[in-house]
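J.: Have a look at this fold, sequence not included:
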């Protein structure tokens, strides 16, 4: 049997490569001779840089920047053989850099992501591909823009504070001291969702809670982003309010379009092309994918949905694995998913599930392939 394993990461738990490895372990318990092809698919979040470097070659650059709470952190990005820089914002501004009790989208900033961009431009990279999954932020990209020279004064002319909680205080956008290299740099944004900036499907409402926002804070953040979008529209003549993908990474999608001239493209499409994923799907007998949580939102461009479209196109059965199945996951059965399995095998705390995720992945894969083996014997 030829098996293709093409998962995304399990947020706060395992990167995509580790998920692939543990699924393969479970399969080999049942089918020791199975031919397994693993293509970890990071579509813009954690592991995006390594996915691109593995597919194309290049070098990794380590750099000390600010984390989401403006503490020093050693982050990284990649430079491909053609001189293109590949950045994952999660390396500098990601949610996994914070403990759960530290998560506060009113305070967290994308400044470190802007520092990575500035360093890549300084090194001569005239094209940057930036993946924006896995963020801890909801600042609309204000921090990123600050690192590139934009200034955001309040009504008294003072700099506003950091984070999404201060966006409503911005009275204008001062671009008089912007990094001159920015105008010479092509920015391609690997965006894994299609959410608009605000509203019930916007950055704050959909992703704010996992970043530490209460319902009251979600409402505040949403209003702040709407104000920020209005200032961008007035001062830069760019409408980011309803742009699909503008709500990604707490509005960093909107910020990269507005302040860096970025072009949003589905992160999965970028990785699919570079890794030749479709060719691998065609060669497989069965395809496996997965992500930490799968629900109705998975259809908004998430990695498992992208893999499912390829499997459906080429008539391949697709098995998905998730740490948690949320509302609407059954809708995925009409989208190319053959079956979807949640990992917990009994009552368990979140911490326990995270700790035991490697074993749970391997065990669940083993059970699935025992059924397949019996069905085909």
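T.: Cool, got the structure. Everything numeric here is computed off the predicted structure, so don't read it as measured data.
J.: Only C-alpha atoms from now on, for both contacts and neighbour counts.
T.: Noted.
J.: for the stretch 51-200 of the chain, what spans make up the strands?
T.: In the stretch 51-200 of the chain, the strands defined using DSSP state E, counting those that start in this stretch lie at 59-66, 72-79, 85-88, 127-131, 186-191.
J.: Including mean neighbour count and distance to residue 302, could those strands go into CSV?
T.: Shown next, in CSV, are these (neighbours: other Cα atoms under 10 Å; distance: least, Cα to Cα, whole Å):
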stretch, mean neighbour count, distance to residue 302
strand 59-66, 16, 26
strand 72-79, 20, 22
strand 85-88, 30, 16
strand 127-131, 25, 13
strand 186-191, 25, 9
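J.: out of those strands, which comes closest to residue 317?
T.: For those, the distance to residue 317 is smallest for strand 186-191, at 26.5 Å, taking Cα to Cα.
J.: Let me know the angle separating that closest one from strand 127-131.
T.: Angle, strand 186-191 to strand 127-131, by axes from the mean of the first three to the mean of the last three Cα atoms, to 10 degrees: 10 degrees.
J.: Give me the helices and strands touching the helix or strand following strand 186-191, please.
T.: In the C-terminal direction, the helix or strand that comes right after strand 186-191 (DSSP states H and E) is helix 203-207. Helices and strands touching helix 203-207, as assessed by 3 or more Cα pairs under 8 Å, 6 or more residues apart in numbering; DSSP states H and E, comprise helix 215-236.
J.: let's bring in a second one:
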């Protein structure tokens, strides 16, 4: 982790302009799995540090460090950093740091964008590759899955991409997930007709971990009966 107090210096990123120029003739495309920005409450550290085992104090330090780094590269590229960011008490980072996908993979999306990459939703890339829209057009119900169906699921992930294409075809979408952490209002606003959890209590979670395939198959069978004509 780079300290925001000066672990990285302007000279350390001075060569970024030259690197971008060398890559200017290369088409770089970065496919992200979640459309979060680099910084902020749902950014690389604010949204995911706790999930990876960081304490709140470590998450704050990570946020400051990322903000410091983004500020330096903004200066190196001649980007106006603007007014202070109230969240971290530091100058606002370049606009690039607020772009969708820059916070994906711990900020890897931001790094690729610095090199001139165009960031696109990975779910959209895969949907196009497999002809998802055409496949959906011929069915009566779409079932998509997720480990934990939470706020991340509706930020560029597979569930959101599938539901959006099914909605265009007027086909209902239901989500089958290990756990559901969203309310009806949130997932229905995304065009989802139903959300079903494999486990909803501590006992059910323990049972699902002991027999994942069996409990998933049982929940899928109950879902099928619910939506059968």
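T.: Structure received. As the structure is a computational prediction, the values presented were derived from the model and not from experiment.
J.: Now the TM-score, please.
T.: Once superposed, chain against chain, the TM-score is 0.81 (TM-score structural alignment, normalised by the length of structure 2); 209 aligned residues with a Cα RMSD of 2.5 Å.
J.: mind putting the strands of the stretch 51-200 of structure 1 in CSV, distance to residue 250 of structure 1 included?
T.: Written out in CSV, the entries for the strands of the stretch 51-200 of structure 1 read as follows (distance: least, Cα to Cα, whole Å):
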stretch, distance to residue 250 of structure 1
strand 59-66, 17
strand 72-79, 20
strand 85-88, 15
strand 127-131, 13
strand 186-191, 12
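J.: Which stretch among those strands approaches residue 209 of structure 1 most closely?
T.: Nearest to residue 209 of structure 1 among the strands of the stretch 51-200 of structure 1 is strand 186-191; the distance by Cα to Cα comes to 19.7 Å.
J.: I'd like to know how far the most centrally placed residue in structure 2 sits from residue 102 of structure 2.
T.: Centroid-nearest residue in structure 2, with Cα atoms, centre = their mean: residue 34, separated by 1.7 Å. Distance check for residue 34 of structure 2 against residue 102 of structure 2: by Cα to Cα, to the nearest Å, it reads 9 Å.
J.: Okay, helices next: where are they in structure 2?
T.: For structure 2, the helices defined by DSSP state H occupy 16-22, 56-76, 108-114, 122-129, 132-136, 158-168, 184-189, 202-210, 212-227.
J.: Let me have the ones you listed in a markdown table, adding distance to residue 149 of structure 2 as columns.
T.: Formatted as a markdown table, the entries for the helices of structure 2 read as follows, by distance: least, Cα to Cα, whole Å:
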| stretch | distance to residue 149 of structure 2 |
| --- | --- |
| helix 16-22 | 38 |
| helix 56-76 | 23 |
| helix 108-114 | 23 |
| helix 122-129 | 16 |
| helix 132-136 | 21 |
| helix 158-168 | 9 |
| helix 184-189 | 9 |
| helix 202-210 | 14 |
| helix 212-227 | 15 |
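J.: Could you point out which of those helices sits nearest residue 196 of structure 2?
T.: Between residue 196 of structure 2 and the helices of structure 2, the tightest spacing by Cα to Cα is seen for helix 212-227, at 7.6 Å.
J.: which residue numbers in structure 1 go with the closest one?
T.: The alignment of helix 212-227 of structure 2 onto structure 1 (TM-score structural alignment) spans residues 357-372.
J.: Now do the buried residues in the matching stretch.
T.: For stretch 357-372 of structure 1, a neighbour-count test (16 or more other Cα atoms under 10 Å) marks 357-366, 368-370 as buried.
J.: Can you pick out the most distant pair from those residues?
T.: When Cα to Cα is used, the two most widely separated members of the buried residues of stretch 357-372 of structure 1 are 357 and 370, lying 19.7 Å apart.
J.: which one in structure 1 is aligned with residue 149 of structure 2?
T.: For residue 149 of structure 2, the aligned residue in structure 1 is residue 294 (criterion: TM-score structural alignment).
J.: and the closest residue to its match other than its chain neighbours, what does it touch?
T.: Leaving aside its sequence neighbours, residue 294 of structure 1 sits nearest to residue 325 (Cα to Cα, 6 or more residues apart in numbering; 5.1 Å). Residues near residue 325 of structure 1 by Cα atoms under 8 Å, 6 or more residues apart in numbering: 293, 294, 295, 342.
J.: How about residue 113 of structure 1?
T.: Applying Cα under 8 Å, 6+ apart to residue 113 of structure 1 gives the contacts 89, 91, 92, 93, 144.
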